[in-house]
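# sequence unknown, structure follows:
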């Protein structure tokens, strides 16, 4: 029986859970009651997509979980959906050739995006990001944890930060609230204060690809004296053009980080 993220069944205790075949059913029920989130016993979960009863582990019904737009076939570099998996898509191959001629490389080594930005994630992510739906954020973090459990482990996770003015308006940093449970569930250090957004930029959703890159030029910096490991993963909610991740990764690389990957919940097609 699956349990919520960060939850495991308690160890068996002599005299309480240790028994023979006559009490197997009782033992199983004790494990369930002692190991479950108490809130789920009082308020059974509801699917955040359709409103039907949710599963024991997620605020998502089985049908909606099966319908999630999983990014099974993607570019190994930028995670854009492809007809079949490939080490790099055409755009990444052209970009790598252009960067090689300039004697440089991409600041982000690889992107992992478990899902495509399509229904129902195109409703859940905006609800979380713009409408204070923290329950949707918890569900998204759980889905990311499940999907990224087998991904190569970095030395630490770093959430893509908001500028302090936007953080004041929104009240929470959506990337940090995804990264915190992800780090806890996967047993990875979380470095939340080293990377800062140095200026308030325009909303990326309103800009073209070229304007996004200009908008984010020198928008991130590493705090003086911050100690960073050799391999880190940037965590964010959605990747569209990758301009935000590239700008954040460039700041980390300038500070001495050898490899920067990115984990995002969803990739736009």
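Perfect, I can see it now. In this text, all values refer to a predicted model and were calculated from it rather than measured experimentally. Numbers count the residues shown, from 1 in each chain.

# rest of the way, CA atoms for contacts and neighbours
Noted.

# in the stretch 101-250 of the chain, which spans are strands?
Secondary structure of the stretch 101-250 of the chain (DSSP state E, counting those that start in this stretch): strands located at 111-112, 115-116, 156-159, 195-197, 220-222, 231-239.

# of all those strands, which lies closest to residue 29?
Smallest distance to residue 29 across the strands of the stretch 101-250 of the chain (C-alpha to C-alpha): 34.8 Å, for strand 115-116.

# residues touching residue 212, list them.
Going by C-alpha atoms under 8 Å, 6 or more residues apart in numbering, residue 212 touches 204, 243-244.

# take the one below as the second:
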């Protein structure tokens, strides 16, 4: 068994770790780790993405079990795998989890992004700001929408109540697909003065060929 006791070493070897060269901004695979074409044309507001896995079987089923099936111990295992990927030479000042709308939080009972962010912040000795940002619109789930509709769905979805002037901020979420949610949250923290913004995610959705 792994030291987390959640899956064995053979299963861990079968997980889709994101080990191929990839775009530093959005973590999509690129031939030699250069910026992808999309980020060159439309740079995201976050300058770097760290992802532990590609969002593929069987990792996708584990993420869904954490997110919708109350398998909360998985969050600690995911946070451990993600923390191992974080370069220690240039750590940010604070960690902000992707917020849920209060109605969604009441329905689900927990925010999986906070469950990921808290142990990462402890491991790396970073300030955790769990209530710095809020979701001010109860948006439709991004996974229920076509990719092209996701940016519009997240427009003005977030607010930020703390002064982040000059801070290096990291945003933590479970899965990065189009980047619409993280970009909208990044816009909210940038408006409050954040100087640098990174995204740390458990998994990156990859093109089908990967």
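Perfect, I can see it now. If you're wondering where the values come from, they're calculated on a predicted model, not measured in any experiment.

# coming back round to it: could I get the strands of the stretch 101-250 of structure 1 in TSV, plus columns for mean neighbour count?
Formatted as TSV, these follow (neighbours: other C-alpha atoms under 10 Å):
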stretch	mean neighbour count
strand 111-112	25
strand 115-116	25
strand 156-159	25
strand 195-197	20
strand 220-222	21
strand 231-239	24
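
# out of the ones you listed, flag the one nearest residue 68 of structure 1.
Among these, the nearest to residue 68 of structure 1 by C-alpha to C-alpha is strand 115-116 (7.5 Å).

# elements contacting that closest one?
Judged by 3 or more C-alpha pairs under 8 Å, 6 or more residues apart in numbering; DSSP states H and E, strand 115-116 of structure 1 is in contact with strand 259-267.

# pull up the aligned stretch in structure 2 for the strand it packs on.
Using TM-score structural alignment, strand 259-267 of structure 1 corresponds to residues 196-204 of structure 2.

# superpose on structure 1 and give me the mean offset of that stretch.
When structure 1 is superposed, stretch 196-204 of structure 2 averages 0.5 Å from its matched positions, counting by mean C-alpha distance after the TM-score superposition for structure 1.

# just how off-centre is that stretch within its chain?
Centroid separation between stretch 196-204 of structure 2 and its chain, computed with C-alpha atoms, centre = their mean, to the nearest Å, is 5 Å.

# that older thread, in a markdown table: the strands of the stretch 101-250 of structure 1, plus distance to residue 138 of structure 1.
Converted to a markdown table, the strands of the stretch 101-250 of structure 1 look like this (distance: least, C-alpha to C-alpha, whole Å):
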| stretch | distance to residue 138 of structure 1 |
| --- | --- |
| strand 111-112 | 19 |
| strand 115-116 | 16 |
| strand 156-159 | 15 |
| strand 195-197 | 23 |
| strand 220-222 | 27 |
| strand 231-239 | 12 |
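
# quick one on the thing from earlier: out of the contacts of residue 212 of structure 1, list just those in helices.
Residues of those located in helices (DSSP state H): 243-244.

# nearest to residue 187 of structure 1 among the contacts of residue 212 of structure 1?
Using C-alpha to C-alpha, residue 244 is the member of the contacts of residue 212 of structure 1 that sits closest to residue 187 of structure 1, with 25.9 Å.

# for that closest one, grab the count of nearby residues.
By the criterion of other C-alpha atoms under 10 Å, residue 244 of structure 1 has 21 neighbours.

# just curious, which of the contacts of residue 212 of structure 1 is nearest to residue 191 of structure 1?
Nearest to residue 191 of structure 1, judged by C-alpha to C-alpha, of these is residue 244 at 18.0 Å.

# what do we get in structure 2 for that closest one?
Taking TM-score structural alignment, residue 244 of structure 1 has residue 181 as its aligned residue in structure 2.

# next: residue 231 of structure 1.
The alignment partner of residue 231 of structure 1 in structure 2, by TM-score structural alignment, is residue 168.

# same check on residue 179 of structure 1?
In structure 2, residue 179 of structure 1 lines up with residue 117, judged by TM-score structural alignment.

# contacts only, for that match.
Per C-alpha under 8 Å, 6+ apart, neighbours of residue 117 of structure 2: 79, 95-97, 128, 172.

# just put the residues you listed in JSON lines and tack on distance to residue 7 of structure 2.
Formatted as JSON lines, those follow (distance: C-alpha to C-alpha, whole Å):
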{"residue": "79", "distance to residue 7 of structure 2": "15"}
{"residue": "95", "distance to residue 7 of structure 2": "28"}
{"residue": "96", "distance to residue 7 of structure 2": "28"}
{"residue": "97", "distance to residue 7 of structure 2": "25"}
{"residue": "128", "distance to residue 7 of structure 2": "28"}
{"residue": "172", "distance to residue 7 of structure 2": "23"}
